[in-house]
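Participant: fold the stuff below for me.
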Amino acid sequence: MASGIAKRLVAAALAIGALGIMHTAGAADPDKKEIRFGATAGPYSDQIRYGIKPILEKQGYKVTIVEFSDYVQPNLALADSAIDANAFQHVAYLKKFSADRKLQLSDVVQVPTAPIGIYSRKHKSLGEVKSGASVSLPNDPTNLARAIAMLQQFGWITLKAGTDPIRASERDIEGNPHKLKLIQLEAAQLPRSLDDVDYAFVNGNFALASGLKLTEALSLEKIPDYYMNLVAVRTADLNKPYVKDIRAAYQSAEFKTVTQQRFAGFLPPAYQR
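Facilitator: Okay, here's the model as predicted:
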């Protein structure tokens, strides 16, 4: 009798396990037939196109990729429900943008991230910097802070004592021994500035979208965790099944293979290491 009960318990456990497997690889969220996924044009939309979209469509979703050319519209579109998720920003930017605009947005999962780099068409090394050199940088506060942190690492500037590296701006620069001319531009315009400046900081996604290679950078950022890019959704949707399916797609072995094949040089998130 005990043996019969044990067999029934094992059978029940196997049935539950099978249901779990079916849910993991099974149908899409019945309340969500289409996922409109926003991203900046370039590698982050390509990650969705080649890695995430095929996985989600096997589950029954229709995935539409909406590309943006700046760092403002993707979050506004998400908050307005014009898209269901986006992938282009890091958590520092998401939190500041959401607070400034009073938006209820939350991060879901980190994604493989291209570092910001400094490029030049006029110089072959950072050691060639001359007095009065022009340097273009991103004009949005969080990415500007990243570039300023790199300038300090190069020894090109010094910052005031106690400066928060996440919030550093030109006002925090105490020393500028090379008398650098810092030119702030929209991130998408930085690749075009290379013909006009001595050095340009370019975010990885815009560098790759413009035809630059990460290996061509004179120096690449060592990305701290808070600058890893991520997928964001509306906070109200955070626990919905389709959001869980997006997270699972990024954390899958299939996406890791795509990352290794197509996105060499990107810093992998912890779940891919």
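Participant: going by C-alpha atoms from here, please, whenever you check contacts or count neighbours.
Facilitator: Fine.
Participant: contacting residues for residue 44?
Facilitator: Residues near residue 44 by C-alpha atoms under 8 Å, 6 or more residues apart in numbering: 87, 88, 205.
Participant: relative to residue 106, how far out is the second one?
Facilitator: In other words, residue 88. 13 Å (C-alpha to C-alpha, to the nearest Å).
Participant: could you do the first one as well?
Facilitator: Here the distance between residue 87 and residue 106 works out to 12 Å (C-alpha to C-alpha).
Participant: joint contacts of these two?
Facilitator: By C-alpha under 8 Å, 6+ apart, residue 87 and residue 106 have these common neighbours: residue 232.
Participant: the more surrounded of the two?
Facilitator: Counted by other C-alpha atoms under 10 Å, residue 87 and residue 106 do not tie: residue 87 has more neighbours, with 25 against 20.
Participant: could you grab the helix/strand/coil label for that one?
Facilitator: strand (DSSP: H, G, I helix; E, B strand; the rest coil).
Participant: for it, which non-adjacent residue is closest in space?
Facilitator: Closest residue in space to residue 87, ignoring its immediate chain neighbours: residue 231 at 4.5 Å, by C-alpha to C-alpha, 6 or more residues apart in numbering.
Participant: tell me the SS of that neighbour?
Facilitator: strand.
Participant: wait, it sits on residue 94?
Facilitator: No. With contacts counted by C-alpha atoms under 8 Å, residue 231 stays clear of residue 94, the gap being 10.1 Å.
Participant: can you give me the helices for the stretch 1-150 of the chain?
Facilitator: 2-25, 43-47, 53-58, 73-79, 91-101, 141-154 (DSSP state H, counting those that start in this stretch).
Participant: just send those helices back as TSV, with distance to residue 248 too.
Facilitator: Shown next, in TSV, are the helices of the stretch 1-150 of the chain (distance: least, C-alpha to C-alpha, whole Å):
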stretch	distance to residue 248
helix 2-25	8
helix 43-47	14
helix 53-58	9
helix 73-79	20
helix 91-101	19
helix 141-154	28
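Participant: before we compare anything, build this one as well:
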Amino acid sequence: MVDDPRTPPTGLPVRVGGAVGDDLERPSSARVYDFLLGGTSHGEVDRGLGRDLIDAEPLVVPIVRENRSFLRRAVTLLAREGIDQFLDLGSGIPTMGNTHEVARRVRPDARVAYVDVDPVAVAHGELLLGHTDGVSVSQADLRRPAEILDAPAVTAVLDLARPVGLLLFSVLQHVPDTDEAHTVVDEYLSRLVPGSALAVSHLSADDPRVDAAALRRVSHAYPRGPVTPRSAAELARIVAGVELVDPGLVFAAQWRPEPPRPGSPNGEPCCGHRAAVGFVRAR
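Facilitator: Next up is the predicted model:
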């Protein structure tokens, strides 16, 4: 990772075969996220919006890094609890430390179906992961659960007759209607067998440390519209279909934090996302 996302990375902007040219000329949430994480799979238009987000809310970089840390902790927990297959929706660009790498540290045979709506992110993921056993990458809109769960790229990797870890990391804020977000999550859960799990992180609308309104204003530049931060009450409704594990729905940095690593800088854990993990119990 680079230390300062304001500095352009040394890698070239992503140019992948089969991607529609227009998609490279508009900012993508997946590629802006990669930029904020310090990756290299993005173009100048993504860096421009990323810098605008940093100017609007300087905490945005620690926010996305804490979200990635939550992914690591949540997937590790689920793997330790016996989950060995994952559906990662809104997965973005599968750079270092993504779901299959984390899960396979615990379960070497873990299987992952990555799904994202951004064709450039998907094409890049296919280049990176196309020959990885037990992993698929496909393009689809997460608001179409039946289409995704029945897609050949998903059914080739996941057995829905067995427990699945449903992952929605920092993506439901791109579904603007709260009723729709709640309905979509419930539809996925209705297709998953008991013992399956849900892991969610979501930009908070009521974290006093973060100017969520500024992030929403700047994110109007996304072709699919701005992000929709949500309150703790709204998020509680979205995860109501599972039995949450301790500590419940909390800020991501409060969800089973790791002890500080030797030599790591001390400081307040960051902010911005609320997060939760829960299991589908017998109906």
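Participant: quick TM-score on the pair, please.
Facilitator: TM-score of the superposed chains, computed with TM-score structural alignment, normalised by the length of structure 1, equals 0.33; 150 aligned residues with a C-alpha RMSD of 6.1 Å.
Participant: coming back round to it: what's the separation between the residue nearest to residue 87 of structure 1 and residue 142 of structure 1?
Facilitator: Distance from residue 231 of structure 1 to residue 142 of structure 1, by C-alpha to C-alpha: 17 Å.
Participant: just to revisit the earlier point, so who does the residue nearest to residue 87 of structure 1 touch?
Facilitator: Taking C-alpha under 8 Å, 6+ apart, we find residue 231 of structure 1 in contact with 85, 86, 87, 88, 89, 107, 108, 109, 110, 111.
Participant: please look at the first one and residue 232 and confirm they touch.
Facilitator: So that's residue 85 of structure 1. Yes. With contact defined as C-alpha under 8 Å, residue 85 of structure 1 reaches residue 232; the gap is 5.6 Å.
Participant: ok, residue 22 of structure 2 - how many residues close by?
Facilitator: Count around residue 22 of structure 2 with other C-alpha under 10 Å applied: 7.
Participant: helix/strand/coil for it?
Facilitator: Here residue 22 of structure 2 is recorded as helix under three-state DSSP.
Participant: from residue 146 of structure 2, how far out is it?
Facilitator: From residue 22 of structure 2 to residue 146 of structure 2 the distance is 28 Å (C-alpha to C-alpha).
Participant: with residue 56 of structure 2 instead?
Facilitator: Residue 56 of structure 2 is 37 Å from residue 146 of structure 2, by C-alpha to C-alpha.
Participant: neighbour-wise, which of the two wins?
Facilitator: Neighbours around residue 56 of structure 2 and residue 146, counted as other C-alpha under 10 Å, are more numerous at residue 56. The numbers are 18 against 13.
Participant: so the nearest residue in space to that one that is not next to it in sequence is in which element?
Facilitator: Excluding the flanking residues, the one nearest residue 56 of structure 2 by C-alpha to C-alpha, 6+ apart is residue 214, at 5.8 Å. Assessed by DSSP states H and E, residue 214 of structure 2 sits inside helix 212-218.
Participant: what's the answer for residue 200 of structure 2, then?
Facilitator: Assessed by DSSP H and E, residue 200 of structure 2 sits inside strand 197-203.
Participant: for residue 79 of structure 2, same thing?
Facilitator: Counting by DSSP H and E, the element that carries residue 79 of structure 2 is helix 60-80.
Participant: following that helix, which helix or strand comes up?
Facilitator: Next along from helix 60-80 of structure 2, by DSSP H and E: strand 85-89.
Participant: list the buried residues in the helix or strand just after that following strand.
Facilitator: Note on strand 85-89 of structure 2: by DSSP H and E, the next helix or strand toward the C-terminus is helix 99-106. Neighbour-count burial for helix 99-106 of structure 2 flags 99, 100, 101, 102, 103, 104, 106 (criterion: 16 or more other C-alpha atoms under 10 Å).
Participant: now these as CSV including distance to residue 47 of structure 2?
Facilitator: Output for the buried residues of helix 99-106 of structure 2, formatted as CSV (distance: C-alpha to C-alpha, whole Å):
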residue, distance to residue 47 of structure 2
99, 24
100, 27
101, 26
102, 27
103, 30
104, 31
106, 34
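Participant: rewinding a little: packing partners of the helix holding residue 79 of structure 2?
Facilitator: Applying 3 or more C-alpha pairs under 8 Å, 6 or more residues apart in numbering; DSSP states H and E, we find helix 60-80 of structure 2 packed against helix 29-37, helix 44-56, helix 99-106, strand 165-169, strand 197-203, strand 273-279.
Participant: redo these as JSON lines? Include distance to residue 89 of structure 2.
Facilitator: Output for the helices and strands packed on helix 60-80 of structure 2, formatted as JSON lines (distance: least, C-alpha to C-alpha, whole Å):
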{"stretch": "helix 29-37", "distance to residue 89 of structure 2": "12"}
{"stretch": "helix 44-56", "distance to residue 89 of structure 2": "21"}
{"stretch": "helix 99-106", "distance to residue 89 of structure 2": "11"}
{"stretch": "strand 165-169", "distance to residue 89 of structure 2": "6"}
{"stretch": "strand 197-203", "distance to residue 89 of structure 2": "10"}
{"stretch": "strand 273-279", "distance to residue 89 of structure 2": "15"}
